[in-house]
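Peer 1: What shape does this take:
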Amino acid sequence: MNLDEIRTHISSLDKELLTLLAKRKGLSLEVARSKLKNPRPIRDQEREQALLVELINVGRPLGLDAHYITQIYHTIIEDSVRSQQALLQDLLNPQDEVPAISVAFLGLRGSYSNMAARKYLSRFQATLVEHNCDSFQQIFDTVESGQAQYGILPIENTSSGAINDVFDLMQHTSLSIVGELTQPIEHCLLVAVDTEVSKLKTLYTHPQVYQQCSQYLKTLPNVTVEFCAASSNAMELVAKAQRDDIGAMGSADGGELHGLKPLVTGLANQKQNMTRFIVVARKPVEVAEQIPAKTSFIMSTGQQSGALVETLLVLRNHDIPMTKLESRPIIGNPWEEMFYVDVAANVNSAQMQAALVELKDIVRFIKILGCYPSAEVAPTHISAKALSQETALGQDTLASTKKAHQNKPALSPQETTPNSVLPLSLQVGRFNMSGQEPLLAALVNSWPETVSLQEMARHLKEHGGQVLALPCFGVGDHQHEQARLQQLREVAAQFDLAAMTWVHTPEQLKRAAESLDVLLLQPLAAGREALLMAAGRCTRPVLLPVSEIEEETLAAAELILAQGNQQVALLAGQERSLSQLLSLQKHSRLPLVSQLNGQDALLPELAGALQSAGVQGFALRFDESESLAPMQQLAQRVYQG
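Peer 2: Coordinates of the predicted model:
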């Protein structure tokens, strides 16, 4: 086939795919209807995981890797879940068909609240009537008076925290929370005409945006910041002025609505910058029991010791997970607090009703703010164990491994006895290093040049690895190092891996902790104590290499723990005997990661012995051009025995 024929064939396949996807979506809605008579949860994540594993096993012989398959099906499954939830909610809360839906939000067209409103209400497939508001109070007033059916309000941000004004207003409103959504917030410096950052004299922004981008703004000491009621107001000012010495801070999508273009992107202090919005209306909604729900309420307790703890114990005793607890002062009652609580439960469920009965007996005030469908549709993750399905090894490899095993001295009984002291668990990214599923890390000696970083991450994921470590420091100027940190973080997230790098100084640790999931300490003799103390003050898990003298290792670990950070694991080289490792684990109660030689013919047997002794993680060191195949052998041994 020539190029045109190939493209025509691809277009034909794309149309077939769309037809099949539409049929699949129709069947998923039939599944939702079937659950009306037989109420079962919309999601069955065990079935989803089994489905993905089966699809991966079918796809691999076709040349489709696990990451490719899971990314496609995560999107399909998410759409299926949301469509089923919307259908059940519409059936439970029937509404008259209307040609238009009205919504009140903060700011003008293009504000973050406006973009959130459009996203949330797009499923109604009706004309959207927008009410621009100058304040949160005006949003409440507009909905309460009936001018708008819905109000969209930001409630918290991952960078700047709770938005207190909204919490305070919720205490006094008659409106109910009927929905929520989480929106990525990607702040940009927007301009109306071609210009340079050095020419800017004034930046217009909202106070929340200013707070979330404070670190970047410190690099612009000669720029004056002017505050606006909303990001969209800032955009409008810049769009009307058409000058090269002013700019606005906001989203690229919002700026496009005003004819602005981004001059600088990625300005937020916290790179994963998200805002949670709530949706309010005059009437509460019912949430179908098949759908994961949240209930929000406020309460005040007495001033006696343990009053708040007593209320939280009620939730625990009824197996109700709390997802948020926020306190605000009660105006007129000095030192008294109103507590805002979100729980993962349907207000109409038996357990929630029972909990409310108990709470009413022990609190001074309690008010339900709303029950609504949870916005989160978390992707179903495939465990490293499932991804490391055993493949046939060459006979020569099996024979050499067997021969090496026959020549290996037997381990002493002392070394093979499992550790009787239960080590602490450690959360590395989304992976829990608790021994149930050992953590596997690839320590790559140099930045990849002969292969792409994406290819390396993809192969690591395919072979059962969970952590990718690359050197990001000592490779050039500050800007180059920051680029590596960002690239490592993005690629690791793309392939559902945890990201790690080596840090030698407190300054490197601080920068790495802002981007990566776990930090590998490499203390230099001159600044050892300063680095250990900095590690103790950070909130990221740290990996501490084991020194030759056990007392030195224990003292270093204790120094970190004493500063507050309890997320410490020990990294031991292969030269350490099992008895030494057991002694370390016994005296520190810290998780232990063993660094092994990937070229060792006895790698699977050695890993099995270490795992039996209580080692909770393994690290293999690679050059960037080396095959990651030893990781697959290791994964097959520690996950499948």
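Peer 1: only C-alpha atoms for contact and neighbour calcs from this point on.
Peer 2: OK.
Peer 1: Now do the contacts for F365.
Peer 2: By CA atoms under 8 Å, 6 or more residues apart in numbering, the contact list for F365 reads I298, M299, S300, T301.
Peer 1: ok, now how distant is the first one from F339?
Peer 2: Per CA to CA, to the nearest Å, I298 is found 5 Å from F339.
Peer 1: go on, L509?
Peer 2: 36 Å.
Peer 1: Over to F277?
Peer 2: Distance from F277 to F339, by CA to CA: 19 Å.
Peer 1: do L13 as well
Peer 2: In terms of CA to CA, L13 sits 55 Å off from F339.
Peer 1: Second input sequence below; structure requested for side-by-side comparison:
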Amino acid sequence: MGSYVKERNALDSIDHEILNLLARRSKVVGKIGTKKEKDGRPIKDCEREQTQLTALTAEAEKLGLSPYHVTRIYREILGYSVKQQETGVRLPSKKAKTRVAYLGIEGSNTHSAASRHYGAAASPIHLSGYVSFREVFEAVINGETDYGVVPIENTIAGSINEVYDLLSRYNLSIVGEEILSIEHCMLAVEEVALSDIRVVYSHPQALTQCADFFSGLTRCRIEARSDTATAAKLVSEKGDKTCVAIASEDAAAEYNLKVIRRHMSNQRRNYTRFIAIAREPAPYNGGLDYKTSMVFSLLHKTGSLEKCLRLLSEHNINMTKLESRPRPHMPWEYLFYLDVEGSVSGNGLKNALDAMWKHTSYLKVLGSYPVTRSGKGERVVPRIETGGDKTSDTTCPVIEKKPSKRVSREHREENTIVRVGGAVDIGRGFTIIAGPCAVESREQIHETASYIRQAGAHILRGGAYKPRSSPYSFQGLKEEGLTYLREAGEEAGLPTVTEVMEPSQVHLVAGGADMLQVGARNMQNFPLLSAVGEIDKPVLLKRGMMASIDELLLAAEYIVARGNRQVVLCERGIRTFETSTRNTLDLSAVVVLKERTHLPVIVDPSHALGVARWITPLAKAAMACGADGVMIEVHNAPEKALCDGKQSLTYVQFGELMQELTALAKGLGLEPAGREGKPV
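Peer 2: Predicted coordinates:
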């Protein structure tokens, strides 16, 4: 050992000198980045980088070094420089920590991806591991962390469906991606023969990617764990040589395990793509290449998908991925997940999405973000916001146009049909929505659902959350009521609609009802409108008591602009000087709305009148003036109702109303809307 001390000290000194030179280089890179940003120049200069690499390899040959290895080293250095300029890194940094959530524990592949992706951030990085994909998403939503990193697809096992479902459900944006070459290794506490292995631990994705190898092991069992590093930690803690983990070499070093076999994957070239998610979209930087991810559902019409893809081609947009997933709560309907080159900040993609909207029932941009590789393979990373002014357009889904553009007849001449619960099409025929103002008990809602189903109603209504003028009035059974409503609808075979009152309730209510109602008091609750616009569920939007038709259309535009075009408008009466009725039913609004918008329009005479005996004539008038349906309050004992009993029909009155509407429909040449898209 003593004979190497001098040489090793010399190597240590050289390594320190290299580090100091890299630090000096980093400062210069930062200055160049500042000038490029000021001058509006692209961050990447591929021609200069290639010239530089050519000169360096020639110099390497003169110095007796391998041009191949020098090129690899400098590609990493140049890649880091791009990261540094893009993130605005100025070393050393004294800013607050950037918090990043990832799946698993230290040593997992996602931990490696997060470390790599945010390694050149302007602020120190604090990484926090979580045990499930959902927990990572919720940590970002709740503000526990600034970003989250999760895997989304693998070249062997394919897409990670749970992550795609969470992207569709949560209002988060993809702000970056990272691609890692995955080498699965078999780890154990000591060398062990394959025939002696009894248990194999790993993440389900890793086990799938190594399935070919395990098909030959007949005497061991396979057990899934939350991530590969957790599996490695478990093997280390057990100390049993018959237990092995499939994980990375980093995990072996982290938990003091031996690598007893490498190259475990079914294919030698195994890559996983990870995405970074955040509460706000990534700011646009014109010096980088971008990718945009989106999710959409199609109108049930021949050629809808072909028309969408053709529009992308006509706008010179290159598609890099397309796949479908089952649409939640809508059997045999599907969501399409699409990746394309480019950013929504560019006019080409903006215009293509604007045109695609006509052929979709739901379209949500999941994010526009820098691609992992640009030009000849150098890696880039998105900017981390550290305060200051934002000069870029960061709102991915919104394509700014004139007011109420997307809900107007100018944008779409053909009437929109809104399918509820996969069973009822509002806008095709005349739809009857009926039920109590509020869900008061399990027995009450089940009995009412059964009766209105027999009488011919199409959708069951019932309030679980009740906004009341008086704080002392019945406020609804809330989650319990939502459960009762869902069970009653399922038992009667009716889709359900109920009111949602605030953004935090949206996902909860969407999980228990087929359609969400935005009440009159919330028509201009813009955060709520945006929240229901982010989900793939039909929305019943009621006109506010003091709202004009223009204001109603603009409220609908808020929802549609966020991607959800499954909107039904509801005229429920407005306040006037007249006191004979609770409100004044504005049937002229139906005629005006049918002329100005392609969205379906229904009428709620119950809330407009406040008097049960006047409901039938006004419901018939709604049908006669062209409404697409009515919403009627029905109660088994109106005199005992906890809210709005005076305007609720009895079972007998509702049955008589249905008979009169059926007769009128025949006279007008109409047919009531049917279940499963067929007339009753």
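Peer 1: that older thread, between L13 and F339 of structure 1, point out the one with more neighbours.
Peer 2: Applying other CA atoms under 10 Å to L13 of structure 1 and F339 shows that F339 carries more neighbours, namely 21 against 12.
Peer 1: With adjacent residues omitted, what lies nearest to the aligned partner of that one in structure 2?
Peer 2: Using TM-score structural alignment, the partner of F339 of structure 1 in structure 2 is F336. Distances taken as CA to CA, 6 or more residues apart in numbering place S324 nearest to F336 of structure 2, at 4.3 Å, with adjacent residues excluded.
Peer 1: List the contacts of that neighbour.
Peer 2: Y334, L335, F336, Y337.
Peer 1: Give the burial count for the second one, as a bare number.
Peer 2: Neighbourhood size, L335 of structure 2 [other CA under 10 Å]: 20.
Peer 1: which residues touch it?
Peer 2: Contact analysis of L335 of structure 2 by CA under 8 Å, 6+ apart lists V295, F296, S297, L298, S324, R325, P326, R327.
Peer 1: wait, S374 of structure 2 sits on D289?
Peer 2: Yes. S374 of structure 2 is within contact range of D289, at 6.3 Å (criterion: CA atoms under 8 Å).
Peer 1: Let me know the secondary structure of the match of F339 of structure 1.
Peer 2: strand (DSSP: H, G, I helix; E, B strand; the rest coil).
Peer 1: which ones are touching it?
Peer 2: So F336 of structure 2 contacts V295, F296, S297, L322, E323, S324, R325 (CA under 8 Å, 6+ apart).
Peer 1: As CSV, those residues with secondary structure and distance to I433 of structure 2 would be great.
Peer 2: Below are the contacts of F336 of structure 2 laid out as CSV (DSSP: H, G, I helix; E, B strand; the rest coil; distance: CA to CA, whole Å):
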residue, secondary structure, distance to I433 of structure 2
V295, strand, 30
F296, strand, 27
S297, strand, 25
L322, strand, 37
E323, strand, 35
S324, strand, 32
R325, strand, 30
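Peer 1: In structure 1, where's the longest helix?
Peer 2: Counting by DSSP state H, the longest helix found in structure 1 is helix 3-37.
Peer 1: Show me what that helix is packed against.
Peer 2: Applying 3 or more CA pairs under 8 Å, 6 or more residues apart in numbering; DSSP states H and E, one finds that helix 3-37 of structure 1 makes contact with helix 66-92.
Peer 1: The helix it packs on versus helix 3-37: what angle between them?
Peer 2: Here helix 66-92 of structure 1 runs at an angle of 40 degrees relative to helix 3-37 (axes from the mean of the first three to the mean of the last three CA atoms, to 10 degrees).
Peer 1: Could you pull out the helices in the stretch 101-250 of structure 2 for me?
Peer 2: In the stretch 101-250 of structure 2, the segments counted as helices under DSSP state H, counting those that start in this stretch are 109-117, 133-141, 161-169, 204-209, 211-214, 228-238, 249-254.
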